[in-house]
Each structure stands twice: as structure tokens, then as C-alpha cells.
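Q: structure of the sequence below:
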Amino acid sequence: MHGSASSGWLLVALCAATGAYCLLRMRSSVEAQRRTAADEALMGFGMALMAVPAAAFTPPPWAWPAYAAVFGAAAVRALWTARTSTHHLHHLVGAGAMVYMALAMGGSPAHGHGGSGVPLLTGALLLYFAGYVLLTGVRLVPVPAVAASGGSETGTGGGSDGWGDRPELARACRLSMGIAMVAMLLTM
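A: The predicted structure follows:
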């Protein structure tokens, strides 16, 4: 992505930290949460790699089609799992946006960062993710405490429930990735 190096590194740090937290969420005892966390970890680390400032590292020409292939596969998986969960429709849009950005950046001069995408598609994705960020932010504010199934109020009783299964942290993770996606799309 083009832009200042300091904002690029902040975006890398945000996305990598989000991806790392999503890896921790994969320890959940709930299979659906593990799958969702895996999808979000892939998105977080992929976004971190794509956000590395061009001054620090210019990916080889084969990297952009590889990103497109990985996120294309993630989009197919999200489409398949969207049959049972509407949240995976968001993963489908996110993976599709990553494919779009990878192809746009791969088609830019010298295969550098900051490709020039289709303005209408970029605008539509910006509107979607800006709306997603606002909606997720509103949902994050009044999250009530949820008692664990084992009867413990701390969320640590009755299994591996803990801070990795807290819904407000998962929402904050999704919010930060949405904000990062908006920032990445703005540089298109």
C-alpha cells in the first residue's frame, strides 16, 4: 500500500496483533468459533503482509497472484460455509476484497504497492467496510457479561472458556480488521 511508512507500519502492527489474537481464539471449545477465528487469523496476517510499506519491502512479482489464489480459496470456503452462517458472508466479502487488492497491486507499475483499482468497486467496498465498522462499533459498546456454561462468573470454569472466548474481544478484533480494510482501500 502506498502512503507514509509510519502509518503502514501501524497498520502492519494492528493486523498482525489481530491475527495473533485470532490464533489464540482458535483454542475455543466451540468448533464454529475455531473456524471463524481461523478465517479471521488468515485475514489479519494477510492484511499485515499486504500493508508492509513498499520502502521496506517490495514483494516479488509472483507474490500478488499467490495472495489472490490464497484469498480466492478463502472466498470459496466462505461461500461454502455461508450456507449455515450469515457471518461467513462477511468473510466472503473480505476475502473478495483481498483478491481485488492483490490483483490491483500486482497490475500496478513495477508490481509495487498502491495499485490502481476500479474506482466504482473500490468505492463499493469502502462503503461496505465503513458500514461494517460503524455497525460493529455500535454492537461493541453495550456487551453484557456472559456467564460460562460451568456456572463460573469469571468465564474460566467448566472447560477452556476464558478470555479467548469473550464475545467483546472477538468483536473488537473484527472492528480493528474492518478499520484496517478501510485504510487499505483508501490507498487504492
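
Q: only C-alpha atoms for contact and neighbour calcs from this point on.
A: Noted.

Q: so how far is the strand or helix carrying residue 95 from its chain's centroid?
A: Residue 95 belongs to helix 87-106 when elements are defined using DSSP states H and E. What separates the centre of helix 87-106 from the centre of its chain is 10 Å, taken as C-alpha atoms, centre = their mean, to the nearest Å.

Q: now it: buried residues?
A: Applying a neighbour-count criterion of 16 or more other C-alpha atoms under 10 Å, one finds 88-106 buried in helix 87-106.

Q: likewise for stretch 3-12?
A: In stretch 3-12, counting by 16+ other C-alpha under 10 Å, buried: 5, 8-9, 11-12.

Q: quick one more, to check against the first:
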Amino acid sequence: MHGPTSPGWLLVVLCAATGAYCLLRMRSTLEEQRRTAGGEALMGFGMAAMAVPAAALAPPRWAWLAYAAVFGTAALHALWAARTGAHHLHHLVGASAMVYMAAVMASGAHAGVPVLTGVLLVYFTGYVLWTGTRLVPVAVGGHQGGVRTTGWGDRLELARACRLSMGIGMLAMLLTL
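A: Below is the predicted model:
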């Protein structure tokens, strides 16, 4: 993506760490966590790969087309999954935004369509603010000897923090577009 190198690398680290935690969530005992964790891991690692500063590595055009194909497939999967839950609509918007950014980068343009970029910025700003308000810790897990235990993959507040960091990352990427 376009933009300064240092913040770009910080964004890469943030997105990769988020993707790694989402992989851990795939081992959760909660079905809801497992169901969404795979798509969120793909999004985290994909955002990390796309956020590598252009000054450090300028991917060839075919790499951007591959990103568009991968996230286009993820968008279709999210559209199909949206039949069962509203959260998948957010995955649809996120994957579609990634397709849009990859298409802009593949075209060699240094800016996207201002109206579309603006709509995505408004959506992700609202999402970040809404998700940030939901970071209150949630008690989950079973009881062992009167003590409530929760595995790393079952911590809903950590999952929300990951979603928040990916939303912030998406804002950063859209701003540099």
C-alpha cells in the first residue's frame, strides 16, 4: 500500500498478530468462535500481506489480482453465510473492501473512486466505534472448583479486540489508498 514505511510495518505486525490469534480461536469450544475465526484469520493475514509498504516490496500486478481473487471468493462465501447471521454481512463488506483495494493497486492507480472509498471509510469508522464500545469483558467458560476458567480461544473480549484492530487496520489501509 502507499504511505510511510514505519506505520506500514506496524500495520503488518498488527494484522499478522490478529490473524494468528484468529487461528487460535479456531480451536475454541464455542461454535460461534470457530465459525467466524477462519474468515477473520484470512482477513488478518491478507491485510498484513497487502499492507507491506511499497517501498519495501512492490508486488507485481498478478499478486494484486490474486488478492482480488482470494478475497472475491471470501466475499462470495460471506454472502452465502449471511443467510445464517448478520455478522457475515460485515465479513462481506470487509472482503469486498479488500477486493476493491487490490483492484485499485492492480490498476496501477494511486487513488480509488473517492465516493466508494468515502463510503467504506464511513462504514469502518462506525464499525470501529461500535466495536470499541463492546470491549467490556464477558464471562465465558466452565467452572472448576468454583473458579471460572476460559481458554484463549473462548475469550469473547479478545475476539472483539481483534475485530477492532482489523477495523482500525482497514481504516488505515483505506486512508492510504
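
Q: hang on, the earlier thing: so which of the buried residues of stretch 3-12 of structure 1 sit within helices?
A: 5, 8-9, 11-12 (DSSP state H).

Q: these into CSV, with extra columns for distance to residue 78 of structure 1?
A: CSV is the format used below for those (distance: C-alpha to C-alpha, whole Å):
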residue, distance to residue 78 of structure 1
5, 32
8, 28
9, 29
11, 24
12, 24
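
Q: ranges for the helices of structure 1?
A: 5-25, 31-50, 63-81, 87-106, 119-140, 167-186.

Q: out of these, nearest to residue 150 of structure 1?
A: For residue 150 of structure 1, the closest of the helices of structure 1 is helix 167-186, at 16.9 Å, according to C-alpha to C-alpha.

Q: need the residues that contact that closest one.
A: Residues outside helix 167-186 of structure 1 that contact it (C-alpha atoms under 8 Å, 6 or more residues apart in numbering) are 1, 11, 14-15, 18, 21-22, 40, 44, 47, 51, 101, 122, 125-126, 129-130, 132-133, 136-137, 139-140, 143, 163.

Q: how big is the offset of that helix relative to structure 2?
A: Helix 167-186 of structure 1, aligned to structure 2 and superposed, deviates on average by 0.2 Å (mean C-alpha distance after the TM-score superposition for structure 1).

Q: in structure 2, which residues correspond to that helix?
A: Counting by TM-score structural alignment, helix 167-186 of structure 1 pairs with residues 156-175 of structure 2.

Q: so for the matching stretch, what gets flagged as buried?
A: Buried residues in stretch 156-175 of structure 2, counted by 16+ other C-alpha under 10 Å: 156-174.

Q: how near is residue 66 of structure 1 to residue 60 of structure 1?
A: Plainly put, residue 66 of structure 1 is 10 Å away from residue 60 of structure 1 if you go by C-alpha to C-alpha, to the nearest Å.

Q: oh sorry, the question was meant for residue 47 of structure 1
A: In terms of C-alpha to C-alpha, residue 47 of structure 1 sits 17 Å off from residue 60 of structure 1.

Q: which of those two has more neighbours?
A: residue 47 (22 against 11; other C-alpha atoms under 10 Å).

Q: in structure 2, what residue corresponds to residue 117 of structure 1?
A: In structure 2, residue 117 of structure 1 lands on residue 112 (TM-score structural alignment).

Q: assess the claim that its match and residue 177 are in contact.
A: Yes. With contact defined as C-alpha atoms under 8 Å, residue 112 of structure 2 and residue 177 form a contacting pair (6.3 Å).

Q: quickly list what's touching both of the two.
A: Each of residue 101 lies in contact with both residue 112 of structure 2 and residue 177 under the rule C-alpha under 8 Å, 6+ apart.

Q: and residue 129 of structure 1, what does it touch?
A: 178-179, 181-182.

Q: how far away is the counterpart of it in structure 2 from residue 177 of structure 2?
A: Aligned by TM-score structural alignment, residue 129 of structure 1 pairs with residue 124 of structure 2. Residue 124 of structure 2 sits 14 Å away from residue 177 of structure 2, taking C-alpha to C-alpha as the criterion.

Q: same deal with residue 43 of structure 2?
A: The value you get for residue 43 of structure 2 to residue 177 of structure 2, if C-alpha to C-alpha is used, is 18 Å.

Q: specify which residue of the two has the higher count of neighbours.
A: Neighbour comparison, residue 43 of structure 2 and residue 177: the larger count goes to residue 43, with 25 against 19 (by other C-alpha under 10 Å).

Q: show me what contacts whatever residue of structure 1 lines up with that one?
A: Under the alignment (TM-score structural alignment), residue 43 of structure 2 pairs with residue 43 of structure 1. Residues counted as contacts of residue 43 of structure 1 (C-alpha under 8 Å, 6+ apart) are 19, 94-95.

Q: tabulate those in CSV, adding columns for distance to residue 78 of structure 1.
A: Shown next, in CSV, are the contacts of residue 43 of structure 1 (distance: C-alpha to C-alpha, whole Å):
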residue, distance to residue 78 of structure 1
19, 18
94, 10
95, 8
